[in-house]
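> no sequence for this one, just the structure:
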């Protein structure tokens, strides 16, 4: 293969014959520059091919093609047509044009390149995320006309926020404002977003709204349809079948709709004349793509807004340090409600430490292991005919026990395994602590450190909590939400809803109370984002509760002196995000800096770092163990990857982020060209660092 210019090669091969028939090249612009979908980093470049005359009308930039590369047929996209090629050798012909549908628009082509450069990846990998697989039958379906959308007449809901009306006016006037919006507790946020999306669509532009999961997608789609009609909205998600997903994706590409709502990958939706990007709850870890090059939907949305000049809104009840950094830099502006409005809308919030002294003398409260104030809040809400939301950190039953006096983990006297409680008490020791390893009940357990016989749960799961609360409040319906059974909503009326974090269902009119249990289990995680994530989870639950003026109460079981707890009590996500950003600046972690995490065997990651032309101010941290729960590089099993998989962190100032990504991409390409097959994973600014 001859190289015709930096980053571009020409194809050599037998491509002058198509299906046994000799072909002539197209008379005008006979050269197609093709990006093949190849997994090797050193082949992330365009290759020149001749366009057969019979493909001239279909071989347009953006279409899928098949090419012969190194003796085999591979998929690719035409990026442009040209009159000449700098390659002096023999060029091959396109094997065929898969479809005349121009699925890769110029805007998405530029976005794909920007994302690949940002995350030290290849365009082929990004394209697999951006463009769904083809479904031939769908492409032959007729194109629908774009419905006319009238701007909504009532957008007064935005007037509750300082400069909210000016923000809507700026969207209407195509001035492309950039904002970080903190939605009020109890806010009908899907309706608010639908209103600004409709304002955008009424001016002839398109809007893309990205949400983290299917429940939010259903709510957001319904809200948009109620404002602009079902014919103007399309919902995209990975759970759709191939035909349905491709049909809806084509509707966005062909300008059959003005508003696209979807989950993570819809940030690449190929809409025409993009006017607005909205990302709800950008702190949700579902926005982090688990496939190479591991982009985050928030960063893709920001890259797209920067490239197109469209309006962009990062929205949520809480705020991430990344969103606060945008406001701090002046790139985006706050969209907040006045403090008096926040105080009027938030529930009454009380923090109480999880201690034995906080448990009530009431037998029912002790059975449910609820502090007195939490038990009373639940009882009052149920008496008023309202639901009570109970948020727990995990599903299942009690995973482990500890001494009630000294908090030393309770271990089996026979095998030293962890002790836990069975699902329900019974006779013959069935309610006694039982070893999770050997299964033997320890009816006379005594702490090996202090000798106490009392035990306490380290973390109580949703199902265990449901059983205990059911006994404490007999006759009250109990619902559980989490794991494989997540509820979208529950009917109004007195009930107990036990939910794991992130699975809280809505109820009409809001809950009368919310009990946020085992707060230390969320705050105590060894994670850079533990405090930020905890506040986000708490605020998501608290936003489902009625205002304090209407009797709504939230009890968080955690030490009241903790800054995150205080931020919840004040309902101050902005102040908390500001403090989190200041901490990141002090300890030099994202978003204050850029970090690359390189995972692989010790030899592989050391070789990659040693062969990378790192920026001058790069700091190397590690190697360290992989974060708990992190899958192995390349998706391979342990039978393919040696057991000494580790992680090295490369840290650079923000100004050198682009240089670091380019250097790592070049190093991976060089390693790939040398046919180094040892698996290494490179992630830029991963959400979990260690």
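Great, that's in hand. These figures come from a predicted structure and were not determined experimentally.

> make it CA atoms for all contacts and neighbour counts henceforth
Fine.

> quick one: buried residues of whichever strand or helix holds residue 664?
Using DSSP states H and E, residue 664 sits in helix 657-673. By 16 or more other CA atoms under 10 Å, the buried positions in helix 657-673 come out as 657-672.

> got another, please set it beside the one above:
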């Protein structure tokens, strides 16, 4: 009986050609379990932002665990990478490249940090390797090879005193807030409260309250991460943590520690030796096990924004981490930012605010200057640098302590003062009509040749105003001869004077630095005159003139006169000009 065609078929192994010794020679033997490793390679290219499958040799079966640093061959080069996970098989149909070596058996990338890094990269449109570069510090072989502190001696200062922490402070810093005690109770019970905290100003500060929140979290059997703007805040929080938590129960992470010490402290957190971390923005990725609280102080500080790609913000990263792990969140500061207010408005977080009576007691009183009632009492406050209400506040504040004066920018107002008595030079008479006509003629004929105005002509322009003089010498007074007790000639006020066209024997004319023509023209055209402060350079031969906020004149020649060279007779002086002797 002839067999059928189906019965004549042989197994595939029987017809498959045997592999030659050339193909099997030197081939690595796969690991007995989960021989495929998924590795994220250190590549900045966005289209390579995904894990790649590699073969785990049998010799690396014990050391190639998820989270270790590895070296792989990628595009013909040896590159660094992190082993994310091991799976039984790969979707790749071709031959897999084996791992070159395991850099260190330390599992530096935990699954929680790996998932957080992926979420941050997706949120900020970055790559996973860029975020991992921020999350995992560079390896320090000496610090990594040091033995772990398992059972320190009884007389060691680094002994963990977690079983006998210091007593809780009384009264608590959270007693001033109506919902403060419930927030601490939720942390002790293992819940995940999310709050935006408006801290009260005062001598107690914010670090003690944050330390109490961390202690409540540790009492509940979970860990905490606190992020602050700079090293000064880290030192302040570190001292409070040591006082409330006890020695050895927390670590402080800053860039000033150096690579070895920073990596040593980071390993203590990774290995579970400590469960509380305080540091700058890099601490937001601290691998704390069983995270129960993430806190950030002063989230409006620009130091919380990372300077490297993909430029994550510590507040956003901690918010993602709290959402993914089910931990509590505390956003604190003396002022609430717009982002924190949005979290409260959406209901995702709850506010922690003191009562209004407590805020009025501790917070300073703020009164804006420039109100209509104050301006009605003091008309000069419109042009004054410090109005009368500010002077009263300064005087009252100095009776009880120091006073801080904050101004929009630093600087001074240059002015002209007497060489002998340092009194500011001001013209005390109203402007004459000929002076205004003189300025109008000079403006229309700006391209004509100019001649210095003589003291006689300056006096003629001020006809009808006998006894005209600048009021610059205090009780001693100035005669028609000039601005000092010894008098001034036509050349001005000595070495620090104002030029040949200045305060001559006829007083102030339209060509002078403080003449009625210049001063009144500034007020007539709407330019604010403002206060004049006498500023004299010690030992110098030149003085500055009052600042006139005038628009730049048009024309090339007028631009040269306004911004280059000294002042010219018969023209309004430019802002900040210096007059030679």
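Everything's here; your move. As the structure is a prediction and not an experimental result, all values here were calculated from the model.

> work out the TM-score between the chains.
With the length set by TM-score structural alignment, normalised by the length of structure 2, the two chains reach a TM-score of 0.65; 419 aligned residues with a CA RMSD of 4.0 Å.

> circling back to that earlier point, corresponding residues in structure 2 for the following helix or strand past the helix holding residue 664 of structure 1?
Counting by DSSP H and E, the next helix or strand C-terminal to helix 657-673 of structure 1 is strand 680-684. Strand 680-684 of structure 1 corresponds to no residue of structure 2 when matched by TM-score structural alignment.

> same deal with stretch 334-352 of structure 1?
Using TM-score structural alignment, stretch 334-352 of structure 1 pairs with 351-369 in structure 2.

> list the buried residues in that stretch.
351, 352, 353, 354.

> sorry, back to before: report the distance from the helix holding residue 664 of structure 1 to the chain centre.
Helix 657-673 of structure 1 has its C-alpha centroid displaced from the chain centroid by 26 Å (CA atoms, centre = their mean, to the nearest Å).

> between it and strand 680-684, how many degrees?
160 degrees (axes from the mean of the first three to the mean of the last three CA atoms, to 10 degrees).

> report all helices and strands that helix 657-673 of structure 1 contacts.
With contacts taken as 3 or more CA pairs under 8 Å, 6 or more residues apart in numbering; DSSP states H and E, helix 657-673 of structure 1 sits against helix 106-118, helix 602-610.

> count of neighbours near residue 329 of structure 1?
Using other CA atoms under 10 Å, residue 329 of structure 1 has 9 other residues around it.

> equivalent analysis for residue 436 of structure 2, please.
Residue 436 of structure 2, neighbours per other CA under 10 Å, totals 18.

> what do you get for residue 585 of structure 1?
Neighbour tally, residue 585 of structure 1, other CA under 10 Å: 14.

> Three-state assignment for it, please.
The three-state assignment at residue 585 of structure 1 reads helix, by DSSP: H, G, I helix; E, B strand; the rest coil.

> what separates it from residue 332 of structure 1, distance-wise?
According to CA to CA, to the nearest Å, residue 585 of structure 1 and residue 332 of structure 1 sit 19 Å apart.

> what does residue 431 of structure 1 give?
Applying CA to CA to residue 431 of structure 1 and residue 332 of structure 1 gives a distance of 57 Å.

> can you give me the helices in the stretch 51-200 of structure 2?
Secondary structure of the stretch 51-200 of structure 2 (DSSP state H, counting those that start in this stretch): helices located at 111-123, 128-135, 141-145, 180-188.

> contacts for the shortest one, please.
It stands for helix 141-145 of structure 2. Here helix 141-145 of structure 2 makes contact (CA atoms under 8 Å, 6 or more residues apart in numbering) with 260, 261, 263, 264, 267.

> buried sites along it?
Neighbour-count burial for helix 141-145 of structure 2 flags residue 143 (criterion: 16+ other CA under 10 Å).

> residues in structure 1 aligned with it?
Under TM-score structural alignment, helix 141-145 of structure 2 corresponds to residues 136-140 of structure 1.

> and that stretch, how far out from the chain middle?
31 Å.

> next one: stretch 117-135 of structure 2
22 Å.

> contacts for that stretch, please.
For stretch 117-135 of structure 2, the surrounding residues in contact (CA under 8 Å, 6+ apart) are 40-44, 46, 49, 113-114, 282, 285-286, 309-312, 317, 320.

> now, of the helices of the stretch 51-200 of structure 2, which is deepest in the fold?
By mean neighbour count, with neighbours taken as mean count of other CA atoms under 10 Å, helix 128-135 ranks first of the helices of the stretch 51-200 of structure 2 at a mean of 21.

> now that one on structure 1. Mean distance?
Following the fit onto structure 1, the mean deviation recorded for helix 128-135 of structure 2 is 0.8 Å by mean CA distance after the TM-score superposition for structure 1.

> show me where the stretch 351-500 of structure 1 has strands.
Assigned strands in the stretch 351-500 of structure 1, in chain order: 387-392, 401-403, 419-420, 434-435, 455-457, 478-481, 495-500 (criterion: DSSP state E, counting those that start in this stretch).
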